[in-house]
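**Q** Any chance you could fold what I've pasted below:
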Amino acid sequence: MNRLTQFLNIQYPILQGGMGNISNAPLTAAVSEAGGLGTIGVGTMTPDEVEKIILETKALTSKQFALNIPISVTPYLKEMLMLLLKHKIQVVSLSAGNPSPYIENLHKNGVKVIAVVASVKHALKAEAAGVDILVAEGYEAAGINSPFETTTMTLIPQIVNAVDIPVVGAGGIADGRGLAAAICLGASGVQMGTRFIATKEAPFHTNYKEKILFADDTSTVIIGRSVGKIRRVLQAPYTGKLLEYEKKGMTDEEYLALTSEDLHKRGAIEGNEQEGFMNAGQIAGMVSTIPTVKELMEGMMEEARTQLQRGIGLFKL
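**A** Model prediction:
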């Protein structure tokens, strides 16, 4: 047990990243059931869509899970906060915006607040606003990312040095070695997204899972640099078209239309890499199996213990 697991009342210091519009009940419940913190990412979904997933998740697990609300992305911010309280969800992850205006009311209602940050400046602001836990996410991570492009290994220790609240490392983590590394850098745990895609419970298209399984260290690319909107995705025919469009020049509006959540679902849920895209982190090149979530998390904990014990052994006199 550490500060993170005690505070969240979970067995393992492993959080599921919010997956936006491809979030689902089976994977969220499986992560919580296995001892971590499952998360439903609301993305741009409607309140009715999100409530359906919440109810389905509650039917699959009695353990707590979180709601990830991207503040500047969802058109239903007020409604999502109301859903959180209505269904007595005890943990919220706030990203893509300033969490400050919402923390006091969330705390009054017994909700624990996680904030996703990508810089020391934002970490300090979030801590000052009353956030309980920080997720320090490097640009190795899948999907929408920070324009700072700071790597996880450099970001975690700098944020840990700057704040007093628990820090969770995210981006480029897929096994026990990554968990052990994050702990050694001062984090209290890790958040993963890409690794959970390739699990038995994850209801994503076979094409998506296979592309991750057969990925190597150069299989992901960054799109959106030309318009200041960083997103990491798997290389694929549609992704190639996007990069060509960027070379020719595009407006913010054109880019957003070409990377809409409908096109995200077309890739991840329908497996159509000709007309849609698939988010993935740089760690995809290390994923070679499709275990159950329970097998994955238990294996990670055992591997992390082994790595940490091995490290201690190197410094014994």
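**Q** Going by C-alpha atoms from here, please, whenever you check contacts or count neighbours.
**A** OK.
**Q** Ends of stretch 72-92, what's the gap?
**A** Chord length of stretch 72-92, first to last residue, is 15 Å (C-alpha to C-alpha, to the nearest Å).
**Q** hey, which helix is longest across this protein?
**A** Ranked by number of residues, the top helix in the chain under DSSP state H is helix 293-314.
**Q** what comes into contact with that one?
**A** Under the contact criterion C-alpha atoms under 8 Å, 6 or more residues apart in numbering, helix 293-314 has outside partners 12, 14, 30-31, 34, 175-180, 196, 199-201.
**Q** Report the buried residues of that helix.
**A** Residues of helix 293-314 classed as buried by neighbour count (16 or more other C-alpha atoms under 10 Å): 293-294, 296-297, 300-301, 303-305, 307-308.
**Q** for comparison, sequence B:
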Amino acid sequence: MNQLCSVLAIQFPIIQGGMGNISNPKLAAAVSNAGGLGTIGCGTMTPEEVEERIVATKQLTQKPFALNVPINVNPYTKELLQLAITHKVPVVSLSAGNPTLFIEKLHAHNIQVIAVVASVKHAIKAEQGGADVIVAEGYEAAGINSNLELTTFTLIPQVVDAISVPVVAAGGVGDGRGLAAALMLGADGVQMGTRFIATQEMPVHTTYKQRLLDATDVETVILGRSVGQVRRVLSSAYASSLLADEAKGMTLSDYQERTSEIFHVKGAIEGNEQSGFMNSGQIAGMIQDLPTVATLLKTMMDDAQQCINRTLLNNFKGLVRGVQS
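**A** Next up, the predicted model:
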């Protein structure tokens, strides 16, 4: 059995990313019910808001799901982790901070811990701290990102070589080919965010989904380089105004205020591209349809298997014969 699936008690090695304040029980439950690991992202929400989503998710699925806690983003980290314990959430994903401070307590309550990292150094520290799974996220990913700018294709094999726990590839994955590539690089599975936005179960504004369907390969932009806190979003009037203000000189506090989850919700949920932004990874240019989550996961698994079989049976053998001759 796939090591990741065994650790997390899931059928398919596919995890849904947290997605901040636009995270939704309907999507998380759909992913879990389809065989993956759905996730409720805490973003900047209060414990009361998060608890409502946990309860709603438990009503929609009996399968394992995760709670993503962005440590340095949400001021209620300890309270949120206590919610996971109280509601017996089987998996907690820790990102945007040092996960090792909380792993022991979660393990004491039989909760599996995923640590999201963006470098080999952080992956090693997370494993040493007891993380059960490492999500290594490349710079292609949506939303808040690492300013190290390591790409998935280079990051994953280095992390795989450095640690022994299951590694999950995130950033730039949106179909079966991406899953197959991640497995070939040594990962045990993938985590996706943007691709799950473009599904029937995700209750975001139709404008957001249409933007993903219409996106080209160069549809995303990076905000925040000037202040050292980068974020990848879809190009838009709001994103352009932020970039213009960055070029003139923007303080970190101003940038943080204008990229807060308030404006994320305005763009993603309200569809207002003049007053808010829509997170998106670079895989936006690959998205061509709005399937159900179940169809997406099944198609990905089937396509990944076909890619691997075709490569091993045809391309690779042909290359080997060419070398031998």
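**Q** so what number do they get for TM-score?
**A** Once superposed, chain against chain, the TM-score is 0.99 (TM-score structural alignment, normalised by the length of the first structure); 317 aligned residues with a C-alpha RMSD of 0.7 Å.
**Q** Make TSV from the buried residues of helix 293-314 of the first structure and add distance to residue 78 of the first structure to it.
**A** Formatted as TSV, the buried residues of helix 293-314 of the first structure follow (distance: C-alpha to C-alpha, whole Å):
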residue	distance to residue 78 of the first structure
293	32
294	34
296	35
297	34
300	37
301	38
303	42
304	40
305	42
307	44
308	43
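**Q** What is the nearest of those residues to residue 50 of the first structure?
**A** residue 293 (22.3 Å; C-alpha to C-alpha).
**Q** can you list the residues that contact the helix or strand harbouring residue 159 of the first structure?
**A** If you go by DSSP states H and E, residue 159 of the first structure is part of helix 152-162. The contact list for helix 152-162 of the first structure, computed with C-alpha under 8 Å, 6+ apart, reads 118-120, 123-124, 136-140, 166-167, 169-172, 182, 185-187.
**Q** cool, and stretch 71-81 of the first structure?
**A** By C-alpha under 8 Å, 6+ apart, stretch 71-81 of the first structure touches 42-47, 69, 94-99.
**Q** Report the buried residues of it.
**A** Buried residues in stretch 71-81 of the first structure (16+ other C-alpha under 10 Å): 71, 74, 76-77, 80-81.
**Q** taking the residues you listed one by one, which sit in helices?
**A** 77, 80-81.
**Q** Provide the secondary structure category for whichever residue in the first structure pairs up with residue 226 of the second structure.
**A** Using TM-score structural alignment as the criterion, residue 226 of the second structure maps onto residue 226 of the first structure. Put simply, residue 226 of the first structure is helix when judged by DSSP: H, G, I helix; E, B strand; the rest coil.
**Q** same deal with residue 276 of the second structure?
**A** Under three-state DSSP, residue 276 of the second structure comes out as coil.
**Q** what's near enough to touch the nearest residue to residue 266 of the second structure once chain neighbours are set aside?
**A** Excluding its sequence neighbours, the residue lying closest to residue 266 of the second structure (C-alpha to C-alpha, 6 or more residues apart in numbering) is residue 276, at 4.9 Å. By C-alpha under 8 Å, 6+ apart, the contact list for residue 276 of the second structure reads 238, 263-268.
**Q** From those, pick the one nearest residue 257 of the second structure.
**A** Nearest member of the contacts of residue 276 of the second structure to residue 257 of the second structure, counting by C-alpha to C-alpha, is residue 263, at 8.9 Å.
**Q** Find the residue at the geometric middle of the second structure.
**A** residue 17 (3.0 Å; C-alpha atoms, centre = their mean).
**Q** Distance of that one relative to residue 230 of the second structure?
**A** 18 Å.
**Q** try residue 3 of the second structure
**A** 32 Å.
**Q** The two: who's more crowded?
**A** Set residue 3 of the second structure next to residue 230 and count neighbours by other C-alpha atoms under 10 Å: residue 230 wins out with 19 against 16.
**Q** Run a quick neighbour tally on the nearest residue in space to the more buried one that is not next to it in sequence.
**A** Computed as C-alpha to C-alpha, 6+ apart, the closest residue to residue 230 of the second structure that is not its neighbour in sequence is residue 224, at 4.4 Å. Residue 224 of the second structure has 21 neighbouring residues, counting by other C-alpha under 10 Å.
**Q** and residue 224 of the second structure, what does it touch?
**A** Residue 224 of the second structure touches 230-231, 246, 255, counting by C-alpha under 8 Å, 6+ apart.
**Q** again with residue 54 of the second structure
**A** Per C-alpha under 8 Å, 6+ apart, neighbours of residue 54 of the second structure: 25, 40, 87.
**Q** The first one against residue 52, yeah?
**A** No: taking contact to mean C-alpha atoms under 8 Å, the distance of 9.3 Å between residue 25 of the second structure and residue 52 leaves them out of contact.
**Q** In the stretch 51-200 of the first structure, what residue spans correspond to strands?
**A** 65-70, 91-95, 112-117, 133-137, 143-144, 167-170, 189-192 (DSSP state E, counting those that start in this stretch).
**Q** Where do the strands of the stretch 201-325 of the second structure begin and end?
**A** Counting by DSSP E, counting those that start in this stretch, the strands of the stretch 201-325 of the second structure are 220-223, 231-234.
**Q** tell me the most buried of those strands?
**A** strand 231-234 (a mean of 24; mean count of other C-alpha atoms under 10 Å).
**Q** Next, the mean deviation of it compared to the first structure.
**A** With mean C-alpha distance after the TM-score superposition for the first structure, strand 231-234 of the second structure departs from the first structure by a mean of 0.1 Å once superposed.
**Q** Just list what that strand packs against, helices and strands only.
**A** strand 143-144, strand 220-223 (3 or more C-alpha pairs under 8 Å, 6 or more residues apart in numbering; DSSP states H and E).
**Q** Redo those strands as JSON lines? Include distance to residue 192 of the second structure.
**A** Shown next, in JSON lines, are these (distance: least, C-alpha to C-alpha, whole Å):
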{"stretch": "strand 143-144", "distance to residue 192 of the second structure": "12"}
{"stretch": "strand 220-223", "distance to residue 192 of the second structure": "16"}
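**Q** now for these, which one comes closest to residue 104 of the second structure?
**A** strand 143-144 (26.2 Å).
**Q** other SSEs contacting that closest one?
**A** Where contact means 3+ C-alpha pairs under 8 Å, 6+ apart, strand 143-144 of the second structure is packed against strand 231-234.
**Q** got the contact list for the strand it packs on?
**A** 141-145, 219-224, 239, 277-281.
**Q** tell me the helices in the stretch 1-150 of the second structure, going along the chain?
**A** 3-8, 25-33, 47-60, 77-86, 103-107, 120-128 (DSSP state H, counting those that start in this stretch).
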